[in-house]
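> Need the 3D shape of this:
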Amino acid sequence: MINSPEILRLIETATLFRGVPRETLDPLFRKANRVTLKQGEKLLSPDKINENVYIVVSGRLSVQATASTSDKPIATLSPGECVGEMSVLVDGVVSAYVVAATDCELFVIDYESFWLLIDGSNEAARNMLNILVHRVRLGNRIMADNLLYHDSFPDDDIIDGLTGLYNYHGIHRKFDRLILRCKVGKQPLCFIVLEVDGVEKAMDIVRDSHVVQSLRTIAQALLKFLRPDDHAARLVGGKFAVLLANTSLADAFATAERLRATVSETPILLPDGSTLQPETISAGVSEALPDDTLGTLIARADIALEQAIAAGRNCVVHG
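Below is the predicted model:
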């Protein structure tokens, strides 16, 4: 419980509480607590679930991509600003580190109190919408800066030059991020390994332009099935992989089946305008376990793929 009139007046001016009637805030103030952080202490990190919203009362917080205080912050939060609301809105999953840039004092709103406030006050709901708009704009600006940065450097280390998909190194980077979300947020993650039937001809891609176009056609088919958090890669030869975020094994199997059917019905268009008969693919599907590495996940999907090949090809098996 917070009793200090000075602190209460300061908190009332916070962005989240602007225009909210005092009678609406009083129950929140009676239940809320304060926490203090020393400079350099972590408040939030991506490896831990967060169920609180924090209002900065004094000091400054730094939002960072890493835990190192020497890194340039993504944003700095001053008195009256809040943090933690994004993770509360998405099942507690934290997307960045929040570190005390100076000694700090924070007002803490727990999960239940936060939702009671949003549900019970139009003013608070509008304030939260404005905060989220600001967060999205900040995110868009950061992404634009990153695109400018990456345009200055080659992506040869993570992009497959033949198809434009990720290569093994690229999918490994995405896997490391998604498996953490799987562990922390208890969201399912599935992996599809698929191979062009008759893959031995696909291995000789340098001498066979038809095979090159076949692989590119399959890559385009993969991209059509991807959602924003999904990722596809060409691993080697005619073998591809797909990471499906927040997807159950049953849904991943259904996606692989739809992909198999689509590929088998899509003619291969050659640069001269002529077409080849569609390819067929075999696929293996596996679901990530909390202690999985990319290697163990691929291994299980590979076993399922071998079973699909043994069953006559042009089919999907889950492990």
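> contacts, neighbours, all on C-alpha from now
Fine.
> How about the contacts made by the residue nearest the centre of the chain?
When C-alpha atoms, centre = their mean is applied to the chain, the residue found nearest the centroid is Asp229 (5.5 Å). Applying C-alpha atoms under 8 Å, 6 or more residues apart in numbering, we find Asp229 in contact with 244-245.
> how about 10 Å then?
174, 178, 243-246 (C-alpha atoms under 10 Å, 6 or more residues apart in numbering).
> Also Asp251?
Asp251 neighbours (C-alpha under 10 Å, 6+ apart): 190, 244, 257.
> Could I get the residues you listed in JSON lines, plus columns for distance to Pro271, neighbour count and secondary structure?
Converted to JSON lines, the contacts of Asp251 look like this (distance: C-alpha to C-alpha, whole Å; neighbours: other C-alpha atoms under 10 Å; DSSP: H, G, I helix; E, B strand; the rest coil):
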{"residue": "Cys190", "distance to Pro271": "35", "neighbour count": "26", "secondary structure": "strand"}
{"residue": "Leu244", "distance to Pro271": "32", "neighbour count": "26", "secondary structure": "strand"}
{"residue": "Glu257", "distance to Pro271": "28", "neighbour count": "18", "secondary structure": "helix"}
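> Could you also give me the structure for this next sequence, so I can compare it with the first?
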Amino acid sequence: MTHDSLFSTAELETVPLFRFVPLECIEGILAHCTAQELPRGERFEPDGPLDRSLSVLLSGRLALHYDVRETNDPLFLEPGDIIGETFSAGEPGVPCLLVAAEPCRVLVMEEDLIWSLAQASHAAACNLLGILLRRRHDPSRESFAGTAREYALHDQSIVDPLTGFQTRRWLEGVLERQAGRAASSGKPLSLMMIDIDHFRAFNEEHGRIGGDRALHAVSKALRNYLRPTEVVARYGGDTFAILLPETGVATARMIAERLRQRLTNTVIDIHDGRMLPPLTISVGVAEAAVGSDSLTLLRGALEALDAAKASGGNAVSG
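Below you'll find the model as predicted:
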């Protein structure tokens, strides 16, 4: 890890979530996580809903008390435990209380960063799935099994099955949070909207299989080219949205132009002996203005996309 990282390699290597994960590959994600320090005797108070973030105990021990009353015989969380699991696994309808039994450090990863982690590292995605499944099949954790089923149903509405990216519904929540974060920190935030040029005609000529292969090609290019901290969603149809935290519009335009060039040279194999023609894309880019909200940023990026398409396509505007 870099010298200015919030988290040391030694403490991260004790976390099951990061087992077999090359930490240098997720430095950008970890840089956006936060560290919460708890002195002995202090209660753990999450900043928001636990289903919108993931909190991992890095060091120390947390005493778990049910029914928000401190007892003489609590359960203990050890380094590497995911705190959100404990709250979800409590008795139905019975609130829990977590108190630092000794000084603790907690890594907090927000929802959008969790998805970025899963996209950036196959090992991390498998680790998280394994943690969930182990809890689900533990007879003493029946309440968590119900929570896992609720997550699965929730995921169906926020993950696009064709591309593996999140959906417009998910993006809108993340966009609002990121816009608020940018406004409070004063750091830039840009949004990129992408359309595949003449996609309807492409579908008519090459059929649904060809259209799906085209969407796969764009998804693969986005996944391979962008950094893990850049949030990608399928906005609808052949439209993709890319959220670029801490990125000004000039840099966003440069990224968009390189992505446009990359896709122009992509050959699509339809796996039946045919090779489809290369794609072109139109890209609209906008930066959040001081004091503006997420809807204004989205509207600006969509207007820039319309301008790129009106110019004949295969262009970047904004």
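> overall similarity of the pair, as a TM-score.
The TM-score (TM-score structural alignment, normalised by the length of the second structure) is 0.57; 217 aligned residues with a C-alpha RMSD of 3.9 Å.
> Which residue ranges of the stretch 201-319 of the first structure form strands?
231-236, 239-245, 268-269, 275-276, 281-287, 316-318 (DSSP state E, counting those that start in this stretch).
> Tell me the one of the contacts of Asp229 of the first structure nearest Asp26 of the first structure?
Distance to Asp26 of the first structure across the contacts of Asp229 of the first structure (C-alpha to C-alpha) is lowest for Asn246, with 38.7 Å.
> Was I right to think that closest one contacts Leu180?
No: contact criterion C-alpha atoms under 10 Å: Asn246 of the first structure and Leu180 do not qualify, at 12.0 Å.
> tell me, what's touching those two both at once?
186-187.
> Give me the buried stretch members for whichever helix in the first structure runs longest, please.
Secondary structure of the first structure per DSSP state H: the longest helix is helix 122-151. Within helix 122-151 of the first structure, the residues scored as buried using 16 or more other C-alpha atoms under 10 Å are 123-128, 131.
> residue boundaries of the helices in the first structure?
5-12, 22-31, 85-89, 111-120, 122-151, 168-185, 199-202, 209-225, 249-264, 294-310.
> now the ones you listed in a markdown table, with distance to Val98 of the first structure?
Formatted as a markdown table, the helices of the first structure follow (distance: least, C-alpha to C-alpha, whole Å):
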| stretch | distance to Val98 of the first structure |
| --- | --- |
| helix 5-12 | 20 |
| helix 22-31 | 24 |
| helix 85-89 | 12 |
| helix 111-120 | 18 |
| helix 122-151 | 14 |
| helix 168-185 | 17 |
| helix 199-202 | 48 |
| helix 209-225 | 34 |
| helix 249-264 | 34 |
| helix 294-310 | 28 |
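> Go through these and name the closest to Ser78 of the first structure.
Among these, helix 5-12 sits nearest to Ser78 of the first structure (C-alpha to C-alpha), with 12.3 Å.
> So which bit of the second structure is that closest one matched to?
Counting by TM-score structural alignment, helix 5-12 of the first structure lines up with no residues of the second structure.
> quick one: that helix to helix 22-31, angle?
120 degrees (axes from the mean of the first three to the mean of the last three C-alpha atoms, to 10 degrees).
> Which elements pack onto helix 5-12 of the first structure?
helix 22-31, strand 52-58, strand 104-110 (3 or more C-alpha pairs under 10 Å, 6 or more residues apart in numbering; DSSP states H and E).
> so the last one corresponds to what in the second structure?
Read that as strand 104-110 of the first structure. Residues of the second structure matching strand 104-110 of the first structure: none, counting by TM-score structural alignment.
> ditto for the first one
Aligned by TM-score structural alignment, helix 22-31 of the first structure corresponds to no residues of the second structure.
> what's near enough to touch the nearest residue to Phe165 of the second structure once chain neighbours are set aside?
Leaving aside its sequence neighbours, Phe165 of the second structure sits nearest to Ala233 (C-alpha to C-alpha, 6 or more residues apart in numbering; 5.2 Å). Ala233 of the second structure is in contact with 158-160, 163-172, 193, 219, 239-243, counting by C-alpha under 10 Å, 6+ apart.
> Can you convert the helices and strands packed on helix 5-12 of the first structure into JSON lines and add a column each for mean neighbour count and distance to Phe225 of the first structure?
Output for those, formatted as JSON lines (neighbours: other C-alpha atoms under 10 Å; distance: least, C-alpha to C-alpha, whole Å):
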{"stretch": "helix 22-31", "mean neighbour count": "14", "distance to Phe225 of the first structure": "45"}
{"stretch": "strand 52-58", "mean neighbour count": "21", "distance to Phe225 of the first structure": "36"}
{"stretch": "strand 104-110", "mean neighbour count": "22", "distance to Phe225 of the first structure": "38"}
